[in-house]
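Asks: Model the structure of this input:
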Amino acid sequence: MAGNSDPLTPRAKLAVTAGKAVAAASRAAGRGSGSVIGGRVALKLDPDLLARLAQNLDCVLVSATNGKTTTTRLIAEALRAAGPVVSNALGANMPAGITSALAGGSDAKFGVIEVDEKYLSGVARDTDPKCIALLNLSRDQLDRAAETRMLAENWREGLAGSKAVIVANADDPLVVWAASSSPNVIWVAAGQMWKDDAWSCPSCGGVMQRPGDDWFCGECGFRRPTPSWALSGDHVIDPHGSAWPIHLQLPGRANKANAATSAAVAAVFGVPPQVALERMYQVQAVAGRYDVVRFQGRDLRLLLAKNPAGWLETFSLIDPPPTPVILSVNARAADGTDTSWLWDVDYTRLTGHPICVIGDRKLDLAVRLEVADQQFQVCENLDQAVAACPPGRIEVIANYTAFQDLRRRVGN
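Replies: The predicted model follows:
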């Protein structure tokens, strides 16, 4: 809990100093932010450093397959109404990156921390969070992550008996099952567009029934809990039934859902929905996502989509045909090297859009689009794709490292 005593031992202070020095050297060498390498060095010198840095903070952890970076940013903006915040805002979400971020927030009252799904239990153990937000679980990085039910199982075991308030999406059966081991859960009706990872009951393996927005297992009775917060159109409904308008600069239904969850989290810390939602309006882009940039005389909107659930949400927010679309897919280590997930994405939703395909795995994507009966051109790079697009703003959708490549090319 927040206090003023200095939690850092001399060893911990040495670890922080060394980590910052290594991070600065990495930045100077042009190797990125240096947060991960700096955090690794610091944790080598003091393995308990993350716990020490967190002990004077009221922490909230945010974990999910999709939306965690944006939701972390929205929660951080909301909590700034109540005091200084430290956050891993750029998405370095494993223990080294989190340690590095917290080391930079000496005057902070709150820690708002995005956590990779596979590390949630360990980070929760170290940081003793006041609140944990769980948004969704879906297939992602197939070569590296076990199937989604095993992730849910890890969450369920790791969060069992947790003192944290869990703010969880009532519309995702895997999240509900994972959160149900906790004694204190606030359920949010945030919606679930992608349902292909939740057709079987995580509790017994039976077939899920999905009438309307509801869901339940016909065999064991596991069912959707009653939410106390809900996204309803352009409003968040709070536990008293009051409707608060959502005004975001970020596009799409998924971000309204992120805002609803963020408002529920902010309320745990005493920030009222009206104040929380007003502060979220400040967020225009998150680590370059949703940015509109000028490139070769054209407006390009940069959109990140890393897995089938993310692509589905992204297709729902792009401008209608005939807006041109550039798709870029890589399969490097940070993306997951298995591109079979491309076959889970419904590319028929792009019918009517002129499409250009780039990226390391442009030919994998070309085959998938061919089967989906889409009209497209394969291009060598972004410059060639932009030149090939008909007039108007261009929507550019890319997965993780392809998105970083794009940002470098457009100077963003």
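Asks: alpha carbons only for contacts and neighbour counts from here, please
Replies: Will do.
Asks: show me the residues around the nearest residue to F295 once chain neighbours are set aside that make contact.
Replies: Spatially, and ignoring its direct neighbours in sequence, F295 is nearest to V410 (6.2 Å; Cα to Cα, 6 or more residues apart in numbering). Taking Cα atoms under 8 Å, 6 or more residues apart in numbering, we find V410 in contact with 293-295.
Asks: Second input sequence below; structure requested for side-by-side comparison:
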Amino acid sequence: MSGGLAWKAAVARGAGALSRRSGRGGTSLPGKVLLRLAPDAIGRLASGLSRGTAVISATNGKTTTAAMVAAVLEHGGVELVHNRQGANMAGGVASSLLAARGHGDFGLFEVDEFWLDRIEPELAPKAILLANLFRDQLDRYGELETIADRWAAVAASTRAQLVLNADDPLVADLGRGRDAVFFGVEDRSLAMAQMQHAADAKHCRTCGSPYRYDAIFLGHLGHFHCDVCGATRPVPSVSAQDVVLDGVRGARFSLVTPAGRAEVSLPLPGLYNVYNALGAAALGLSLGASLDDVVAGLHAVAPAFGRAESVRMGGRDVLLLLVKNPAGANEVLRTLVLEEGEHDLLAVLNDRTADGKDVSWVWDADFEVLAPKVRRVVCAGTRAPELALRLKYAGVPEDRIVVEAELDAALDLALADGSGRLVAIPTYTAMLELRELLASRGVVRGQFT
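Replies: Below is the predicted model:
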């Protein structure tokens, strides 16, 4: 590190230390300070990583997929610089590089979908995994096409190996005319009878005509083609076959790759995590990981906080499942429906900036599928009454719905009634608040933000 950058890095680290001592956390703060002092700091610090960098971006699943890739690479002996806590804008990436202090030989960074075009040139990655694009926070990011256009510009200019989801039309289109690595699900037994109301990408980016789907798996992910111009789903080189979804316990599938076939037992639930695992496998293999390392990493991965993590509290198991947009919520609901018996829920809906002020997306999520299996639900958060109303219209009886906006009191109410597992389904900022609450009660350790 040059002398000019060294003192600026010291100032940034000092600001972070001061913030932590004051109890404010601040994962991104040191990086934000550094970038104010040295706007090119990300590129300068990343250039010191001898084995280069890789980038992961998506609307859903970035943190979990990055954790999977980290497990794969570390099993192969790679020393990572990685924004493990999910701070995925410029400040968070800079903070991770700053915290490494010269240790680590490879950078693995999840990057917010709206920041990709600004951070990618700085990192100059060897490979970029683009996993999915779903409607999310329309008041902040606009329609999907806005981000798809920005991603297309990155795909056209980068020298990185593109690793793309073949089942997402918006993402698959980015590999047209490129030497991309595609991944996808080949098990059509998982196909839904019809496209969900919340599905997004329904029209061909080449000619604008409606796609025809031969199989729909998740939102708008599936096997698609255009009858007008002939655009079609690419054939994936990394795929999942013989998929078995074991409710909230996990998933099993056959991983088919150019390096061979292997059986994977994933300790994370849902088809959405099968997609995350496929992306991680494809990226890992593209970076030189062996198939054995890929399988071992996927078997060993631990859930990131709030993403299918389970904690013990008040004599009950509490399962934390993040929901933040219609597609993600639907997959969580679909996973819970696979479980026998009724569910006790703590549902938390916030409308803070990081959630998106527009929470109308809850009316697009298919809560109807879970309504018959809800024994009791406590609704909390800044928009608790609206969430309660949504659940009422979904078919949950009013006498099973409790509204308590304050999260602390809502958690106590949810824990007090019942003895089995409690499932918490918070939005993003609610998940962070729940983390702080659990830490204050000694259930989890350390700062998260």
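Asks: about what we covered before: just to be careful, could you list which of the contacts of V410 of the first structure are in strands?
Replies: Assignment to strands by DSSP state E places the following of these there: 293-295.
Asks: Against P320 of the first structure, how distant is the residue most central in space within the first structure?
Replies: Centroid-nearest residue in the first structure, with Cα atoms, centre = their mean: K68, separated by 2.3 Å. Look at K68 of the first structure and P320 of the first structure: by Cα to Cα, to the nearest Å, they are 27 Å apart.
Asks: Same list, the contacts of V410 of the first structure, but as CSV with distance to I358 of the first structure and neighbour count please.
Replies: Formatted as CSV, those follow (distance: Cα to Cα, whole Å; neighbours: other Cα atoms under 10 Å):
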residue, distance to I358 of the first structure, neighbour count
V293, 18, 18
R294, 19, 14
F295, 16, 14
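Asks: between those, which is closest to G212 of the first structure?
Replies: The closest of these to G212 of the first structure turns out to be V293 (Cα to Cα; 39.3 Å).
Asks: got a list of what the closest one touches?
Replies: With Cα under 8 Å, 6+ apart, V293 of the first structure has these contacts: 299-302, 410, 412.
Asks: With N276 of the second structure instead?
Replies: Contacts here follow Cα under 8 Å, 6+ apart; on that basis N276 of the second structure touches 61, 64-65, 68, 131.
Asks: Please apply the same query to P234 of the second structure.
Replies: Residues near P234 of the second structure by Cα under 8 Å, 6+ apart: 166, 172, 182.
Asks: Need the counterpart of it in the first structure.
Replies: Using TM-score structural alignment, the partner of P234 of the second structure in the first structure is P225.
Asks: in the stretch 51-200 of the first structure, which spans are helices?
Replies: Applying DSSP state H, counting those that start in this stretch to the stretch 51-200 of the first structure gives helices spanning 68-79, 95-103, 120-127, 148-159, 173-179.
Asks: Including distance to F403 of the first structure, could these go into a markdown table?
Replies: Formatted as a markdown table, those follow (distance: least, Cα to Cα, whole Å):
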| stretch | distance to F403 of the first structure |
| --- | --- |
| helix 68-79 | 15 |
| helix 95-103 | 20 |
| helix 120-127 | 25 |
| helix 148-159 | 24 |
| helix 173-179 | 28 |
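Asks: Quick one: map R301 of the first structure onto the second structure.
Replies: Matched to the second structure by TM-score structural alignment, R301 of the first structure sits across from L319.
Asks: what helix or strand does that match sit in?
Replies: Following DSSP states H and E, one finds L319 of the second structure within strand 316-321.
Asks: show me the contacts for the aligned residue in the first structure for A304 of the second structure.
Replies: Matched by TM-score structural alignment, A304 of the second structure corresponds to V286 in the first structure. Neighbour list for V286 of the first structure: 69-70, 73, 90 [criterion: Cα under 8 Å, 6+ apart].
Asks: same deal with A262 of the second structure?
Replies: Residues near A262 of the second structure by Cα under 8 Å, 6+ apart: 254-256, 291, 295.
Asks: what's the most distant pair in these?
Replies: Put simply, by Cα to Cα the two of the contacts of A262 of the second structure set farthest apart are S254 and L291, 12.4 Å from each other.
Asks: How about the secondary structure of the match of P234 of the second structure?
Replies: The three-state label given to P225 of the first structure by DSSP: H, G, I helix; E, B strand; the rest coil is coil.
Asks: Which part of the first structure matches stretch 134-144 of the second structure?
Replies: Under the criterion TM-score structural alignment, stretch 134-144 of the second structure matches residues 138-148.
Asks: got the buried residues for that stretch?
Replies: Residues 138-142, 148 are the ones in stretch 138-148 of the first structure that count as buried (16 or more other Cα atoms under 10 Å).
Asks: Could I get these in JSON lines, plus columns for distance to L61 of the first structure?
Replies: JSON lines is the format used below for those (distance: Cα to Cα, whole Å):
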{"residue": "S138", "distance to L61 of the first structure": "19"}
{"residue": "R139", "distance to L61 of the first structure": "21"}
{"residue": "D140", "distance to L61 of the first structure": "20"}
{"residue": "Q141", "distance to L61 of the first structure": "22"}
{"residue": "L142", "distance to L61 of the first structure": "24"}
{"residue": "T148", "distance to L61 of the first structure": "19"}
